[in-house]
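Trainee: Predicted structure and sequence below. I'll ask about it afterward.
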Amino acid sequence: MHEITNYIWSTVFKQHTLADRKPVDTVEAYIVVFDGAEAFTWGNNVNVSAIYLRDYPGPMDLKWEFTSLERTHIFQWNGEGKTPGALTEGIADYTILKANYYPPGFAAPGSGDKWDQGYDFMARFLEYCDGLVPDFVAKLNNMMRYKYDVSFFQDLTGKPVDQLWTEYKAKYEKIVSEEIQG
């Protein structure tokens, strides 16, 4: 757990001091019987679905996947509850994307229907934004310490989020078009 926590703090959120980090004394993990979700985090508790674990489809290290994904929720700022769930979920998926530890079927770059679709689609969009502004996700997370506003995207990139989304989609449509012609 120590390795994963340090990865989240140092690599994803760039939080190198205690003052930068969300104060968390303990994290507890539970395997619970529930259906409809792989896991959920409430406070400092990670709850993983026993049903999902039973039917886990791949050779990946399941422990790392859940502890990194759900631990990200514990340590991320969320604007004191005002950050949309699609963004907080996308940041968690961004953690496994950045670690190159994403599962088969993870969204391809450029996929998604809207910028705030969430999860792996949001992770790919955040990856794009991170390519425009180094440490974009860390900076965005820091801005969400006490509040959330969609204008944070513009504050960091100089462009409104809808323009970023349009440019993101255009970039990958061009790449796919070139590959087909190619």
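Mentor: All right, it came through fine. Numbering: from 1, shown residues only.
Trainee: Every contact and neighbour count from this point should use C-alpha atoms.
Mentor: OK.
Trainee: Who's the closest spatial neighbour of residue 127, skipping the chain neighbours?
Mentor: Take residue 127 and drop its neighbours on the chain: the residue closest to it by C-alpha to C-alpha, 6 or more residues apart in numbering is residue 94, 7.1 Å away.
Trainee: Can you tell me the SS state at the one you found?
Mentor: helix (DSSP: H, G, I helix; E, B strand; the rest coil).
Trainee: residue contacts, it?
Mentor: Going by C-alpha atoms under 8 Å, 6 or more residues apart in numbering, residue 94 touches 120, 122, 123, 124, 126, 127.
Trainee: In helices, which of those residues fall?
Mentor: Judged by DSSP state H, the contacts of residue 94 include 120, 122, 123, 124, 126, 127 as members of helices.
Trainee: which ones are touching the fifth one?
Mentor: Going back to what we said before, that points to residue 126. By C-alpha under 8 Å, 6+ apart, the neighbours of residue 126 are 90, 91, 94, 136, 137.
Trainee: Which one of those residues is nearest to residue 175?
Mentor: Nearest to residue 175, judged by C-alpha to C-alpha, of those is residue 94 at 21.5 Å.
Trainee: Structure two is appended below for comparative analysis:
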Amino acid sequence: MADYTLSLVSSIFLIVASLYGITCLEFIVINNAKTTPGGIRFEKEIGLKYAKEAMETTSKFIWNMLNQNDPKDRRVMDNVTMYISEYKGAEAFTQANKINVSSVYLEGYQGNLTWEFTSLVYHEMTHVWQSFGAFEPIMLIEGIADYTILKANYYPPLYAKPGMGDKWDQGYDFTARFLEYCEGLKPGFVPTLNKMMNITYKEEYFVDLLGKPVNQLWKEYKAKFGGKPSTKNSNTIRERRYSDRYLGY
């Protein structure tokens, strides 16, 4: 009888949890590159324990930043898993609730690896929790992720200064600085925009929230910081990359 009662209570809890978005969220880190130089460096300078703590800490920061402290306002998932894997290319990439970090990147990074790893986790965990449906410009998505590291004060010294960039959706720190400007015009702009992007994205959202087209806002942003919008053809403007933030351009 006791087993039946316990089972019934557990079933009721799971039903309620599914209705209200309550989950027992677990953060998992798996080092699939233990024998590689980058995987070994990860174990020595970061470690599984710190990586899990960083995932939890950054998640709480992002929930607060995006007004997602209520579980009903964010994606329902029972775990977020990070894999340290040996591959060349992007420093890291995120698909749904799975984050992949390159051991090759960790091996070659020059500087405080723990600091850099934490900054990277802020960026990638934003991709786990931010909203996006269909037709979003990928560079806006990356811009919101870099806006997180800006607000968390985990951005590198050569991160874009206010007013830099050739177009608002050039990506990463260029777009993050523009979002910072928009947030200054209307506090709550970034979390509201993020929520509106849950199903789809429209440039009209900028008009809805700030009363002006995004290109007009970009011109005013550039003017405020002494810059001029680029005269280049938009097809010739290179999109920003994650690594550009360490190059100073």
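Mentor: Cool, the structure landed. Computed from a prediction, not measured in an experiment: that's the story for all the values here.
Trainee: Now the two most distant members of the contacts of residue 126 of the first structure.
Mentor: Farthest pair in the contacts of residue 126 of the first structure (C-alpha to C-alpha) is 90 and 136. Separation: 13.2 Å.
Trainee: what's the spacing between the residue mapped onto residue 103 of the first structure from the second structure and residue 149 of the second structure?
Mentor: Aligned by TM-score structural alignment, residue 103 of the first structure pairs with residue 156 of the second structure. Using C-alpha to C-alpha, to the nearest Å, residue 156 of the second structure is found at 9 Å from residue 149 of the second structure.
Trainee: Name the residue in those two with the higher neighbour count.
Mentor: residue 149 (23 against 15; other C-alpha atoms under 10 Å).
Trainee: Let's verify residue 24 of the first structure: helix, strand, or coil?
Mentor: Per three-state DSSP, residue 24 of the first structure ends up coil.
Trainee: Now for it, how many residues are close by?
Mentor: 10.
Trainee: cool, and residue 199 of the second structure?
Mentor: 12.
Trainee: counterpart of it in the first structure?
Mentor: Using TM-score structural alignment, residue 199 of the second structure pairs with residue 146 in the first structure.
Trainee: Do I have it right that its match meets residue 76?
Mentor: No. Between residue 146 of the first structure and residue 76 there is no contact under C-alpha atoms under 8 Å: 11.5 Å.
Trainee: ok, back up a step: could you find the counterpart of the residue nearest to residue 127 of the first structure in the second structure?
Mentor: Checking TM-score structural alignment: residue 94 of the first structure goes with residue 147.
Trainee: where's that match relative to residue 200 of the second structure, distance?
Mentor: Residue 147 of the second structure is 20 Å from residue 200 of the second structure, by C-alpha to C-alpha.
Trainee: Burial check on the closest residue to residue 143 of the second structure other than its chain neighbours, number of neighbours?
Mentor: Counting by C-alpha to C-alpha, 6+ apart, the nearest residue to residue 143 of the second structure once its immediate chain neighbours are dropped is residue 172, at 4.2 Å. Number of residues near residue 172 of the second structure (other C-alpha under 10 Å) recorded here: 28.
Trainee: Likewise for residue 201 of the second structure?
Mentor: For residue 201 of the second structure, using other C-alpha under 10 Å, the count is 17.
Trainee: pretty sure it is touching residue 135, no?
Mentor: Yes. The criterion here is C-alpha under 8 Å, and residue 201 of the second structure meets it with residue 135 at 6.1 Å.
Trainee: just to revisit the earlier point, state the distance from the match of residue 103 of the first structure to residue 115 of the second structure.
Mentor: 10 Å.
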